[in-house]
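J.: Predicted model, plus sequence, below.
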Amino acid sequence: MTQEYTPPKVWTWEKENGGQWASLNRPIAGATHDKDLPVGKHPYQLYSLATPNGQKVTILLEELLAKGFDAEYDAWLIKIGDGDQFGSGFVEANPNSKIPALIDRSGDSPVRVFESGAILLHLAEKFDAFLSKDKRPEMLSWLMWQMGSAPYLGGGFGHFYAYAPYPMEYPIDRFAMEVKRQMDVLDRHLADNRYMVGDEYTIADIAIWPWYGRTVHGESYNAGEFLDVKSYKNLLRWADEIAERPAVKRGRIVNKTSGAPDQQLHERHDASDFETKTQDKISENA
């Protein structure tokens, strides 16, 4: 569909703009309703959903636990489709009303941390793990690259390819070009590096994998063929290796509410929750 549009001198919010998330979009911040956040028994209280941004944090927490750190956490489900992120308790944890939000209760008083990259850096520095001591600027560069690049993949390409009211050639072409350029950046870098920072597995990998690993595996927006993801051989090799890490397998299903039932763990409050999920799968197949 081609339609001429002349922007008004002053934009005003007069109607929903269509698309899958239209009912949740608004040009103002703040809470829409009163709702306190639950608090569990562990030092780290995570309020999230298993989007790529949410998976970053649960993967890191599971990696920390796998290394023996005291990083036990409660992961509470925030249903963004229901508007949970606009509850007063969540807005207090994250005034930007986006998942994930972390309340660190390991100290004398609770500390809020929001924005997934900030949460990764906070936890990694706290435990002195999954950081590159020799190549810290390189690690931080790739971490910030992800934070700056993913909106083109999700809010740009993903929105216009999968969620917009109707297909529009110009924005789809524009953002497909950028996503393919980003994958080429990664593919070229990973030709000479096992991980994003040489041979060190760091929070840069943990940040990038849920977005671009998923995309190169053809799982983002059912656009694998459209983006010709199989042509990015080095990126695929990296994505495959990280996908096989046990902590990644656990972390990626926490707060997940879609897909195969055995790949969903709506909330996580103890390591045994994964064992229960496994037993449920055995029972279903018996």
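T.: Received the coordinates, thanks.
J.: Please make it C-alpha for all contacts and neighbour counts, starting now.
T.: OK.
J.: Surely A162 is in a strand?
T.: No. Counting by DSSP: H, G, I helix; E, B strand; the rest coil, A162 is not found in a strand; it is helix.
J.: surely it meets I172?
T.: No. The criterion here is CA atoms under 8 Å, and A162 misses it with I172 at 9.7 Å.
J.: hold the first one in mind and look at this next one:
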Amino acid sequence: MTELTAFPITSKWPASHPERLQLYSLATPNGVKVSIMLEETGLPYEAHKVSFDTRDQLSPEFVSLNPNNKIPAMIDPSGPGGRPLPLFESGAILIYLADKTGQLLPADPGLRYQAIQWLMFQMGGVGPMFGQVGFFNKFAGKEIDDKRPRDRYVAESRRLLSVLDRQLADNTWLAGDEYSIADIAVFPWVRNLIGFYEAGELVGFSEFKQVQRALNTFLDRPAVQRGLVVPE
């Protein structure tokens, strides 16, 4: 295992346990995807808080690991070939951790890609659209008199929720009967939409019974409950 001090980010966030996977994150919907995955798989890890209040994500040390200056990012000290592997982008990290552990992504190629397509559905649709609704409903968007931008994102979020609801009507989880990284990606965003963003009524969340059912089942998982508060 190569010394993690070769990575500039460790000068700002020193590793107390350099043999463990190093997670640089915050408890946002994208951030908790990885902490939930780590809790589900049981991989040992060390979490470092990247504070938006102090703009840690813009620091040279963090940008050295993720040039896109977004959380989460990580270093696996025992990556492929025994060499450290730095990674950013939550979707890529989920796939990597699933492959590393053989968990939460089906081994069957067809089923594997069924799960990956729903992961991409979150990354390309659910995350960006729900985030825009959050902006216009809770943050600076309230100051904008023209409500057409907000209404556009609300309509698209409702459409996405209806897609999820139809899928979950015939399946226990998004990719079928087995819980997977697709669910770990999607449901923190659903939780944030109706919780932190306070947009449940705005998007008519009560209409989407299957999404509610799956969200509640997701939130009942002990590993999810632990991962949602990482880093503390």
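T.: Yep, that arrived. Source: prediction; values computed, not measured.
J.: what TM-score do we get after superposing?
T.: Once the chains are laid over each other, their TM-score by TM-score structural alignment, normalised by the length of structure 2 reads 0.88; 214 aligned residues with a CA RMSD of 1.4 Å.
J.: so how much does the longest helix anywhere in structure 2 differ from structure 1 once superposed?
T.: When structure 2 is parsed with DSSP state H, its longest helix is helix 148-169. Once fitted to structure 1, helix 148-169 of structure 2 is off its aligned match by 0.5 Å on average (mean CA distance after the TM-score superposition for structure 1).
J.: where exactly do the strands run in the stretch 1-150 of structure 1?
T.: 44-48, 73-77, 101-104, 111-114 (DSSP state E, counting those that start in this stretch).
J.: L131 of structure 1 is nearest to which of the ones you listed?
T.: Nearest to L131 of structure 1, of all these, is strand 111-114, at 18.5 Å by CA to CA.
J.: corresponding residues in structure 2 for the closest one?
T.: On structure 2, the counterpart of strand 111-114 of structure 1 by TM-score structural alignment is residues 85-88.
J.: re earlier: what residues sit buried inside the longest helix of structure 2?
T.: Within helix 148-169 of structure 2, the residues that count as buried by 16 or more other CA atoms under 10 Å are 150-151, 153-154, 156-158, 160-162, 164-165, 167-169.
J.: And stretch 88-107 of structure 2, by the same measure?
T.: Buried, per 16+ other CA under 10 Å, within stretch 88-107 of structure 2: 88-91, 93-95, 97-98, 103-106.
J.: Give me the residues contacting that stretch.
T.: Here stretch 88-107 of structure 2 makes contact (CA atoms under 8 Å, 6 or more residues apart in numbering) with 30-31, 33-34, 37-38, 41, 65-66, 70-74, 87, 112, 115, 119-120, 123, 179-181, 185.
J.: and these, which are buried?
T.: 30-31, 33-34, 37-38, 41, 65-66, 70-74, 87, 115, 119, 123, 179-181, 185.
J.: Take the strands of the stretch 1-150 of structure 1 and lay them out in a markdown table including distance to E225 of structure 1.
T.: Shown next, in a markdown table, are these (distance: least, CA to CA, whole Å):
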| stretch | distance to E225 of structure 1 |
| --- | --- |
| strand 44-48 | 30 |
| strand 73-77 | 32 |
| strand 101-104 | 34 |
| strand 111-114 | 34 |
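J.: Return the most buried member of those strands.
T.: Comparing the strands of the stretch 1-150 of structure 1 on average neighbours per residue, with mean count of other CA atoms under 10 Å, the densest one is strand 44-48 at a mean of 26.
J.: re earlier: export the buried residues of stretch 88-107 of structure 2 as TSV, with columns for distance to E232 of structure 2.
T.: Formatted as TSV, those follow (distance: CA to CA, whole Å):
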residue	distance to E232 of structure 2
F88	20
E89	21
S90	19
G91	22
I93	20
L94	21
I95	24
L97	22
A98	24
Q103	25
L104	25
L105	28
P106	31
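J.: Out of the strands of the stretch 1-150 of structure 1, the one nearest Y166 of structure 1 is which?
T.: Evaluated over the strands of the stretch 1-150 of structure 1, closeness to Y166 of structure 1 peaks at strand 44-48, with 29.4 Å, by CA to CA.
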